[in-house]
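J.: could you look at this predicted model? Sequence included:
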Amino acid sequence: MNQAVNSPFRYAGGKFYARKLILEYIPQHFSYVEPFAGGASIFFAKDKVQKNWLNDIDEDLVNVYLFIRDYPEKLIDTLKNEVATKERHNFYKNVFIPNNPLEKATRWYYLNRTSYSGIMNMRNCYWGYGDKYSMRPENWGRNILRTSQKLQNVRLTQLDFEEVIKQVEDNSFLFIDPPYFNADQDKFYNHSFSKECHYRLSNVLKNSGNRFQFLLTYDNSPEIQELYSWAKLIHEKEWNYTINRTDDQKKTKDVQDDIKKEATVKKGSRYKGREIFITNFALVTEGYTQLSLNYEYI
């Protein structure tokens, strides 16, 4: 399968709603790499190329990707009779103890599809399923099969981002979507990304970026603007998305405030995503810099 499909996961900080904006930036390439794959919305939204590599430091996430790619029927079979309820969510979160990789993948997939914003940090993994806004369990199997087809012959690894970047082939294209600079990512992810990691990422891209092209997405902050002052382009971008609140109201206010300030937004409200896009190459379209600023997609 080569055509666009949706990611198999919900993922905090994912780029589902920014896909159209991001795809406009991607040049022609034969080798595609995501060092911070997460939900890999951009990979699934674009055409596959000759070589594709998805990497993430999260062992449990990569384990699910491997089952979707290599053993989709096994994962589908373990999920086929599931229902989306708070009781089952509590069971998988607090009671169920997986004993093998398949059971780990089953637990992760169930919690991801039924938790608020796809947050998989167990301290902040709350019930967040709604029939109107979430994929129903009876459709999970078809979703897994579609994404399994697209993942065929895709390299999947669980490495530090620096190791990936140093290994990429010359003339590859990298889509790089690290955790935000000015956010407490420990509340959302199981692996912390320190300020030192942000500086390490900038250094490795600066020192080796002449071998490949990259698009890097970040929260817009003076620190990041300064850190990447050496880059070719830095564009301010924004897009619209709709918030549909189906979360467990027992979440703490601090967590609510940190998830895009969603605690103060009513269900169905429109919200703007704002980031900067950083590249080490010039865009082909003449004058694109001015046209792209503040362009919106719904």
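T.: Happy to help now that I have it.
J.: when you work out contacts or count neighbours from here on, use the C-alpha atoms and nothing else.
T.: Noted.
J.: in stretch 12-23, what counts as buried?
T.: Residues 12, 13, 14, 15, 16, 17, 18, 19, 20, 21, 22 are the ones in stretch 12-23 that count as buried (16 or more other Cα atoms under 10 Å).
J.: that stretch: how far from the chain's middle?
T.: 9 Å (Cα atoms, centre = their mean, to the nearest Å).
J.: can you map out the helices along the stretch 51-200 of the chain?
T.: 59-70, 72-79, 86-90, 101-114, 140-151, 161-167, 195-208 (DSSP state H, counting those that start in this stretch).
J.: which elements pack onto the fourth one?
T.: Think helix 101-114. helix 59-70, helix 72-79, helix 86-90 (3 or more Cα pairs under 8 Å, 6 or more residues apart in numbering; DSSP states H and E).
J.: got the angle for the longest one vs helix 72-79?
T.: What that stands for is helix 59-70. Angle of helix 59-70 versus helix 72-79, following axes from the mean of the first three to the mean of the last three Cα atoms, to 10 degrees, is 120 degrees.
J.: put this beside the first:
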Amino acid sequence: MIGQIPPETYPRPFLKWAGGKSRLIQQYIPYLPKHYKTYYEPFIGGGAIFFYLKSSTAVLTDINAELITTYRCVRDQVEELICLLKEHKIRHSREYYYAVRANPKSSDLEQAARLIYLNKTCFNGLYRVNSKGQFNVPLGKYENPNICHEESLRAASIALASAEIRQADFIDVLNCATSSHDFVFCDPPYHPISNTSYFTSYSRNSFNEKDQERLRNTCAELASRGVKVMISNSDCELIRNLYQEINFNIYRIAAARSINSNTKKRGMVYELLITSY
């Protein structure tokens, strides 16, 4: 039986993120590769697996430009970022939230502080944009949101110090990961398992079935090079068929669903963890 990992032994995500893997790490441990040199995560999101692994050599990418800007600011300007977040904390109110949400900022630091502030105060930490790319999640019901967790931000900054961070489509990983010394973890937007599963648009262009096929093809190419590949996704026929076709290993993982407007539909569901090795 695997014991619980004390949270203080590794940096933690500084963002709440739909589908975040913090609560699943214990179940992932048996499937993580034991030996590799460079870690790649092309859908960085909250970065729970990266922070747990503490890889000294890592390439972290995402298509979300605001998210990448935020990671870079945490890495490079964490003290300045903390100062801006303290200002948001002091001024936080319902009116202030909607004013910040309606007004994107110009500088990288202001953008990063805005994203973290909205993330900590919006409904369930959900990231969603409309067709114009505008963040549109309503205010969450929090009495005292932890807008500026200085310790977590500084720990994340240290963990990110040597990481390469850039905006890119996931297929960009093909330009970098080339051998058995590389480990790629993909946590894409999950394929919906029902008509009500489309709760979010992560970017202006949703991640559709064709994108799932593109991802499968990318993972197949990586595996052909000897790269160790791990993918998480929803437990549904489409995803199972895609990866059975290329003889990847498929495992079921129990996960808690916490984002649903109907609280009765929250609870335990199954996801898939898929590996090339």
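T.: Arrived safely, thanks for sending. Only a predicted model underlies this, so the values are computations on that prediction, with no experimental measurement involved.
J.: TM-score of the superposition?
T.: After superposition, the two chains reach a TM-score (TM-score structural alignment, normalised by the length of structure 2) of 0.84; 255 aligned residues with a Cα RMSD of 2.3 Å.
J.: dump the helices and strands packed on helix 101-114 of structure 1 to TSV, plus mean neighbour count and distance to residue 275 of structure 1.
T.: Formatted as TSV, those follow (neighbours: other Cα atoms under 10 Å; distance: least, Cα to Cα, whole Å):
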stretch	mean neighbour count	distance to residue 275 of structure 1
helix 59-70	21	25
helix 72-79	17	35
helix 86-90	17	33
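J.: mind putting those into JSON lines with distance to residue 208 of structure 1?
T.: Formatted as JSON lines, those follow (distance: least, Cα to Cα, whole Å):
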{"stretch": "helix 59-70", "distance to residue 208 of structure 1": "26"}
{"stretch": "helix 72-79", "distance to residue 208 of structure 1": "37"}
{"stretch": "helix 86-90", "distance to residue 208 of structure 1": "44"}
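J.: wait, which of those is closest to residue 148 of structure 1?
T.: When these are compared by Cα to Cα, helix 59-70 sits nearest residue 148 of structure 1, at 4.6 Å.
J.: could you look up the SS state of the residue nearest the centre of structure 2?
T.: The residue lying closest to the centre of structure 2 (Cα atoms, centre = their mean) is residue 45, at 1.8 Å. Recorded secondary structure, residue 45 of structure 2: coil (DSSP: H, G, I helix; E, B strand; the rest coil).
J.: again, but for residue 268 of structure 2
T.: Residue 268 of structure 2 ends up strand, using three-state DSSP.
J.: and it? What does it align with in structure 1?
T.: Alignment note (TM-score structural alignment): residue 268 of structure 2 maps to residue 272 of structure 1.
J.: can you tell me the closest non-neighbouring residue to that match?
T.: The shortest distance from residue 272 of structure 1 to any non-neighbouring residue, by Cα to Cα, 6 or more residues apart in numbering, is to residue 240 (4.6 Å).
J.: tell me how far the one helix or strand the one you found maps to lies from the chain's centre.
T.: Using DSSP states H and E, residue 240 of structure 1 falls within strand 233-242. Taking Cα atoms, centre = their mean, one finds the center of strand 233-242 of structure 1 at 16 Å from the center of the full chain.
J.: which other helices and strands does that strand contact?
T.: With contacts defined as 3+ Cα pairs under 8 Å, 6+ apart, the packing partners of strand 233-242 of structure 1 are strand 270-279, helix 288-292.
J.: so what's the match of residue 268 of structure 2 up against?
T.: 238, 239, 240, 241 (Cα atoms under 8 Å, 6 or more residues apart in numbering).
J.: before we move on, what about residue 76 of structure 1?
T.: 140, 141, 144.
J.: do the same with residue 30 of structure 1
T.: 49, 50, 51, 171, 172, 173.
J.: any idea what residue 119 of structure 1 aligns with in structure 2?
T.: By TM-score structural alignment, residue 119 of structure 1 lines up with residue 126.
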